[in-house]
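Novice: could you look at this predicted model? Sequence included:
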Amino acid sequence: MKFNKVFKALTLTAGLAASFSSSAEFLDFTVDESAYGNGMVEADKINGGFVETIEFDGTGGFSAMAFATFTQFFSQDGTTTVTNSELGSSYVIYAMFEAEGTVESATLNGQPASILTGNSGAFTLYVDVDANTTANSDYSLNDSGDDIELGSSMTLGENIGYQVGPNGLFDFTFSDFDLTEAGSNYFVSPNPFYMTVNLNGDFDTFETANIQTTTGDVSAVFEDAPAEVPEPSTIAVLALGLLGLGASSRRKSAK
């Protein structure tokens, strides 16, 4: 694929992701990195990547587990990399996710699509103090004995996972986020800390059958109240633009 086609695809994918990001606020928070030879760091977004395994039951349901690693803080409404942080070098933050829900098939512009909605879900957030924890295929962990739990949520709110053609996007909101004592010593401001976490990003698409594993990118922001998840119709309009790009590229390739 030529560079300009790759660039256009990335640009449109970013536009799709922006439809999710625009639904969330970027509220400032402060972390204390004194345990890692640094001081206070202010940010409003955390970025990382994840691997996820989803098992479909063949009757419209699914269960999922995921391991996400966060290695970068952003500020200025999620637009500017925070350069004075040790995150991603001296230590990392990771999360273990699980969810159950339903999957629906759809068709957009003649292309197969699917919508995944979680009925229940939870996550736990940890700090990996020496940046060496990895996950096995069954999501058991290696080298996690010295990791520290920061907080967790057992309450999955509004959420959607959407895939059409080669494009997959998701937006999840978790409420009742509860910090541990160690978490309160790390996330030091505001106090009390935000109780809602909004997660969104993209993933490699997959067949909605049997057991599938996918990878993707994820961003996390904290909220005073649950963010509104974009309506499927809004996402569909943007997704159609991506489908149009694919059709145009195929026509040009055929000439």
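Specialist: Received, thanks. Residues are numbered from 1 along each chain as shown.

Novice: drop to CA atoms for contacts and neighbour counts, all remaining ones
Specialist: Noted.

Novice: just the buried residues of stretch 66-86, please?
Specialist: The neighbour-count check on stretch 66-86 (16 or more other Cα atoms under 10 Å) flags 66-75, 78, 81-82, 85-86 as buried.

Novice: same deal with stretch 137-145?
Specialist: Tyr139, Ser144.

Novice: just stretch 181-197 next, same as before
Specialist: Quick answer for stretch 181-197 (16+ other Cα under 10 Å): Gly183, Ser184, Tyr186, Phe187, Val188, Ser189, Phe193, Tyr194, Met195, Thr196, Val197.

Novice: so the first one: helix, strand or coil?
Specialist: Going by DSSP: H, G, I helix; E, B strand; the rest coil, the secondary structure assigned to Gly183 is helix.

Novice: got another one to weigh against that:
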Amino acid sequence: MTKLMSKTLAAAALAASLGFASTQASAAFLDFTVDEGSVPGAGANMFTADKLNGAYAEKITFDGLGGFSTTAYATMGQVLSNDGTTDISATTQLGTGVYKMYAIFSSSGNVAPSGPGFAFTGASGSFSLYIDPSNDTTFTLGADGTVLPTVTDAAADDYLIASTATLTSANGFLLTGVGGFFDLVFDDFLLTAAGSAYFVDPNPFHMRTNVDGDFDNFAVSGTQTVTGDVSAVFIPEPGSLALLGVAMAGLGASLRRRK
């Protein structure tokens, strides 16, 4: 058994035993419909999918007094259907790079020793989703987890399509010597007028975003830089958004970067 598989299975077993298993596993993927013709410069095209995939990077800082702060950016570029099993990116302008979708998000809370590791509890957070029609925006992480990423929009044409600052639940766990996971749940996930023109079904729009990645153990101190994968799926609860995974807890450097 590989090191990564051993760590993944151990973390999954721990998550299940603590009752923090991913909510994605317990909910069916729901279809959503996008009107890409609403994006300036994009051609007329509509697609129906049930999952978006991408990648993200974050900074997390521990204050040495039991608190943590994390900020991150993510880009979405892969489009899937059939419960996330069929890649339809080639039939979309998002998946072929005509334009870009990205998110800026943050969270802060407390961390404390718990059994064989550390428990994380979030107290506040925010999530904002944008469209970049020219696909030319770049990002730079802040100096630490209290500073939002710098967004450089060369064409000055990016626009907000959805946001929330209502964090209702945030829990995570780091198993010392193995790795860990994190689960954030947001309510009041609201589309802008431009967002409603882009996501045309379901109405009202509601989404869950699952963040996951390969991770290793780390010292709960100082400032860490983490990269990972991000996916977004719909859930039945209107206005609910969940961020799941190790990276929003800053749970160590990605194993992927070490290969």
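Specialist: Here it is on my side, so go on. Model, not experiment: these values are computed from the prediction.

Novice: what's the TM-score for these two chains?
Specialist: With the length set by TM-score structural alignment, normalised by the length of structure 1, the two chains reach a TM-score of 0.76; 222 aligned residues with a Cα RMSD of 2.9 Å.

Novice: circling back to that earlier point, in strands only, show me the buried residues of stretch 181-197 of structure 1.
Specialist: With strands taken from DSSP state E, the overlap with the buried residues of stretch 181-197 of structure 1 comprises Phe187, Val188, Ser189, Thr196, Val197.

Novice: got the contact list for the residue nearest to the fourth one when sequence neighbours are not counted?
Specialist: So that's Thr196 of structure 1. Spatially, and ignoring its direct neighbours in sequence, Thr196 of structure 1 is nearest to Ser175 (4.3 Å; Cα to Cα, 6 or more residues apart in numbering). Applying Cα atoms under 8 Å, 6 or more residues apart in numbering, we find Ser175 of structure 1 in contact with Ser153, Met154, Thr155, Leu156, Gly157, Met195, Thr196, Val197, Pro226.

Novice: so who does the fifth one touch?
Specialist: Spelled out, that is Gly157 of structure 1. So Gly157 of structure 1 contacts Phe172, Thr173, Phe174, Ser175, Pro226 (Cα under 8 Å, 6+ apart).

Novice: quick check: which element contains the alignment partner in structure 2 of it?
Specialist: Correspondence of Gly157 of structure 1 to structure 2, assessed by TM-score structural alignment: Thr168. Here Thr168 of structure 2, judged by DSSP states H and E, is contained in strand 166-175.

Novice: got the contact list for Leu18 of structure 2?
Specialist: With contacts taken as Cα under 8 Å, 6+ apart, Leu18 of structure 2 has no neighbouring residues.

Novice: over to Gln111 of structure 1?
Specialist: With contact taken as Cα under 8 Å, 6+ apart, Gln111 of structure 1 is in contact with Val164, Gly165.

Novice: Thr133 of structure 1 -> structure 2?
Specialist: Counting by TM-score structural alignment, Thr133 of structure 1 corresponds to Thr137 in structure 2.

Novice: quick one: the longest helix seen in structure 2 to chain centroid distance?
Specialist: Ranked by residue count, the top helix of structure 2 under DSSP state H comes out as helix 3-18. How far helix 3-18 of structure 2 lies from its chain's middle: 20 Å, per Cα atoms, centre = their mean, to the nearest Å.

Novice: what's the average distance of the next helix or strand after it to structure 1?
Specialist: Once the chain leaves helix 3-18 of structure 2, the next helix or strand it forms, by DSSP H and E, is strand 32-35. Comparison of strand 32-35 of structure 2 with structure 1 after fitting gives an average deviation of 0.7 Å (mean Cα distance after the TM-score superposition for structure 1).

Novice: what's strand 32-35 of structure 2 aligned against in structure 1?
Specialist: Across structure 1, the stretch matching strand 32-35 of structure 2 (TM-score structural alignment) is residues 29-32.

Novice: tell me which stretches of the stretch 101-250 of structure 2 form strands.
Specialist: Secondary structure of the stretch 101-250 of structure 2 by DSSP state E, counting those that start in this stretch: the strands cover 117-132, 138-140, 150-152, 159-164, 166-175, 179-187, 190-191, 199-201, 208-212, 223-233, 241-244.

Novice: would you list those in a markdown table and tack on distance to Arg258 of structure 2?
Specialist: Below are those laid out as a markdown table (distance: least, Cα to Cα, whole Å):
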| stretch | distance to Arg258 of structure 2 |
| --- | --- |
| strand 117-132 | 23 |
| strand 138-140 | 21 |
| strand 150-152 | 26 |
| strand 159-164 | 34 |
| strand 166-175 | 20 |
| strand 179-187 | 15 |
| strand 190-191 | 38 |
| strand 199-201 | 37 |
| strand 208-212 | 17 |
| strand 223-233 | 12 |
| strand 241-244 | 23 |
